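In: I'd like to go over a predicted model; first the sequence, then the structure.
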Amino acid sequence: MGAAGSKLEKALGDHFPEGERYFGFENFGNTCYCNSVLQVLYFCVPFREKLLEYYEKNKNHTNPEESLLTCLADLFAQISMHKKKTGVIAPRRFVQKVRKENELFRAMPPTSILNFMGIYNHRSSVFVQDAHEFLNFLLNELVDILEKESSAAKDGTENLPKDGTENLPRDGTENGSTNGQANGVHKEPLATWVHENFQGILTNETKCLRCETVTARDETFFDLSLDIEQNSSITSCLKNFSSTETLNAEDKFFCDKCCSLQEAQKRMKIKKPPHILVIHLKRFKYIENLGRYKKLSYRVVFPLELKLTNTVEDADSEYCLFAVVVHVGSGPNHGHYVSLVKSHNHWLFFDDENVEIIDESAVQTYFGSAQEYSSNTEHGYILFYEKITSNANYQIGDL
């Protein structure tokens, strides 16, 4: 990307952000799904900073166990500390680790997996995995690793006295403990920096129409998967997501207070919005009468600024769009992934090795197609919004 890199540097000129790096990623035949998501995560500044902190903390450990987390931290450090401002980096170690950890992301998964989530690379006609599946896998794997490391660290230190001496039994009890709990302290679930950035809470409310008792059940999420309709918007999709559903006939709700099946109303609301709101548009739908998946090229407007109104708390939560993973292709049998990223008030287009600066107005060309049949095959697939807070030290895209 020598010429392309020089072109990007020339286009930004004196406005090239100090200390920032814009690198494309080499494609190993069918890894655009991975490259597009990695670019977005790198320019998710709070996530990047935590990952680089992790790298600095662990880089001097002798013979550290290699994991997806260490591979990702090494990759981000390689970019951020590169002497050049632009270029191409091969995330080979990271991709190899991904393929080793999960067969879904190997070069050619089993036929059953192909049938379930198959998308083929429009350039080389080989299988390319789903970017949303990869994002979910990666975030959950990072959480598992961080939790295990935290648990191991606590197990190694929680029984040591503060003065660093050996832990000797006290009062005739083993390890100085007098009960079955860990020092009598209730252990709360660990909230990692992945949770702090991406996790939100949904509440599922069910109201019995006989006694009007409301039953609420909370669940956490890293992203919201939204059904889409033609010529709609993210706001309308979110309203449909939280719309009230009536449970009757065979779907009646068992009310604990009434001790019987009753008609009820059910709705899902956002109880706690996340700092980084990830919205997945369900563009691949299984059509029963066709017996296969079809890509929905519907036009879905996603604004640069989004307000969440139908929430339990923080009703005025406002978000700013900073990245989009785009699926390129007319159907689920072939495709490619690219990403759009806002960095330092500039929008950039990442297509594997290639990086270009684009105008903000170009983002709307990825809303989708207003007609069923269109030559436009580039559609927004995963949207990334950052919560705007008045006391934030920085905002993604504004650095």
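Out: Perfect, thanks for sending it. Fair warning: this is a prediction, and the values are worked out from it, not measured in the lab.

In: CA atoms for contacts and neighbours, from now on please.
Out: OK.

In: On the three-state scheme, D144 is what?
Out: The three-state assignment at D144 reads helix, by DSSP: H, G, I helix; E, B strand; the rest coil.

In: Just give me the neighbour total for it.
Out: Neighbourhood size, D144 [other Cα atoms under 10 Å]: 14.

In: and the gap between it and S151?
Out: The gap separating D144 from S151 is 11 Å, by Cα to Cα, to the nearest Å.

In: With D359 instead?
Out: With Cα to Cα as the criterion, D359 and S151 are 46 Å apart.

In: so how many other residues sit close to A392?
Out: The local packing of A392 (other Cα under 10 Å) involves 8 other residues.

In: Comparison target below:
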Amino acid sequence: MGANVSQLEREIGSDLFPPNEHYFGLVNFGNTCYSNSVLQALYFCKPFREKVLEYKAKNKRPKETLLSCLADLFYSIATQKKKVGSIAPKKFITRLRKEKEEFDNYMQQDAHEFLNFLINHINEIILAERNAGPSNGNTKTTPGGGATSAMASSTASKSSSTSNSNSNSNSTTNSNGNSSNSTGSLNATTSVLDASGSLTATTTPIISGNGTGTNGANSEPTWVHEIFQGILTSETRCLNCETVSSKDENFFDLQVDVDQNTSITHCLRCFSNTETLCSDNKFKCDNCCSYQEAQKRMRVKKLPMILALHLKRFKYMEQFNRHIKVSHRVVFPLELRLFNTSDDAVNPDRLYDLTAVVIHCGSGPNRGHYISIVKSHGLWLLFDDDMVDKIEASTIEDFYGLTSDIHKSSETGYILFYQSRDCT
């Protein structure tokens, strides 16, 4: 290798370096590690990257939106002449701060809140441009998104804002809401970079899932739905008449509580544990026409292409009058199969591979830092803002958490991205 070859290229080796792949860190603009870590995770979620690049190929001169800025960033990374380096996502961050005022400062932000906003806002942009007709995508969407959140959880919880070792300020943002309905089918287009660095697109039909949304509207799903959306079903059994009622709701990620020395599978089982509704929390049974004791549980009815799992590591403690970080050791395997599916689940045997992990580093939610690890062509890489390093798969164990409850600084998995094996 030549003198200009980076240390990362040497570690990987010229024969093993994936062709047409680029490993570029992202420059931190003072407090943007929360954004950089999520963007790296999403870039290495192959279906998401392909759809963003496809958007770039099909919209040559779109009006600037957060999606167009993201597409420009992904395209810039994918077409770099060098294999390794760093890039400044200045246009994306500038647009982000225009779209949502909570991000327009140098205070600490939460990576999950950013992911929540980004996915929903992209979905709104796609819908707005679709509703505006074939006008080459020059459509303005409502600043700040204004969309209902599709990040559903069986137990609504408030996420504390976190991150960035360069700031001592506190900032808490929170997004809760309901998903929009999607039904029907759509065509998926795969974008390809040719030898000259230009994007071309080919279209093939795919089948979409059906879901019952909370707004009662029926609309063709977007590619955001196709990639991230799953369906939860809430099953409630009246203990008086034994009638079982169910209600479906869409989700873009699953938020799970964490316990000490457990696994993601255990956390998901607890997510679907049966809950007894009694006393002041009785269930109004339509069959009995009165409030009755009941049993309720949440199960997964439709498994998404990419399963995003948010570990609720920031918990409000009344005795301290603040949020604390829960650094419990939670093992997340390289392969995952869900066992908390409903009896009528669409794809209950879906097998997932761990693709990316957003990691929170620090001792509490009020200060810290975000990094991410990703899997690319069999290699594991660590992205720490503009720095990129190759790591061994065994290093992932370092991010499970602490085995003791001592409040020490820890590097813990915060958002896990599992990609379905049948979409590769």
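Out: Sure thing, it's come through. A quick note: this is a predicted structure, and the numbers were derived from the prediction, not measured.

In: Can you calculate the TM-score here?
Out: Comparison of the two superposed chains (TM-score structural alignment, normalised by the length of the first structure) gives a TM-score of 0.82, and 338 aligned residues with a Cα RMSD of 1.7 Å.

In: so what sits against both of D144 and S151 of the first structure?
Out: By Cα atoms under 8 Å, 6 or more residues apart in numbering, D144 of the first structure and S151 have no common neighbours.

In: Show me what H346 of the first structure lines up with in the second structure.
Out: In the second structure, the residue paired with H346 of the first structure is L379, using TM-score structural alignment.

In: so that match touches K390, yeah?
Out: Yes. Proximity of L379 of the second structure to K390 meets the contact threshold set by Cα atoms under 8 Å, at 7.4 Å.

In: where does F47 of the first structure land in three-state SS?
Out: Applying three-state DSSP: F47 of the first structure is helix.

In: what's near enough to touch F383 of the second structure?
Out: Counting by Cα under 8 Å, 6+ apart, F383 of the second structure makes contact with G25, S37, Q40, I371, S372, I373, V374, D389.

In: For the fifth one, give its distance to K82 of the second structure.
Out: Between S372 of the second structure and K82 of the second structure the computed distance is 22 Å (Cα to Cα).

In: and what of the third one?
Out: According to Cα to Cα, Q40 of the second structure and K82 of the second structure sit 18 Å apart.

In: try the first one
Out: Between G25 of the second structure and K82 of the second structure the distance is 12 Å, computed by Cα to Cα.

In: Q40 and K82 of the second structure: which has the busier surroundings?
Out: More neighbours surround Q40 than the other of Q40 of the second structure and K82, with 26 against 15 (other Cα under 10 Å).

In: Surely the more buried one forms part of a helix?
Out: Yes. The assignment for Q40 of the second structure (three-state DSSP) places it in a helix.

In: Would you enumerate the residues in contact with it?
Out: Contacts for Q40 of the second structure (Cα under 8 Å, 6+ apart) come out as S372, V374, F383.

In: repeat that for 7 Å
Out: Contacts for Q40 of the second structure were tallied using Cα atoms under 7 Å, 6 or more residues apart in numbering; there are none.

In: Which stretch of the second structure lines up against the longest strand along the first structure?
Out: Using DSSP state E to define each element, the first structure has its longest strand at strand 317-331. Taken onto the second structure by TM-score structural alignment, strand 317-331 of the first structure occupies residues 350-364 there.

In: Name the residues that touch the matching stretch?
Out: 37-38, 41, 45, 324-325, 334-337, 368-375, 407-421.

In: ok, now how distant is F350 of the first structure from L146 of the first structure?
Out: Separation of F350 of the first structure from L146 of the first structure (Cα to Cα): 29 Å.

In: can you count the residues close to the aligned partner of K85 of the first structure in the second structure?
Out: With TM-score structural alignment as the criterion, the equivalent of K85 of the first structure in the second structure is K83. For K83 of the second structure, the count of nearby residues is 20 (other Cα under 10 Å).

In: so K83 of the second structure touches Y23, yeah?
Out: Yes. Counting by Cα atoms under 7 Å, K83 of the second structure touches Y23, with 6.2 Å between them.

In: Where in the first structure does stretch 119-132 of the second structure fall?
Out: By TM-score structural alignment, stretch 119-132 of the second structure lines up with residues 139-152 in the first structure.

In: With adjacent residues omitted, what lies nearest to L190 of the first structure?
Out: With sequence-adjacent residues excluded and distances taken as Cα to Cα, 6 or more residues apart in numbering, L190 of the first structure is closest to E147, at 6.8 Å.

In: Nothing else from me, thank you.
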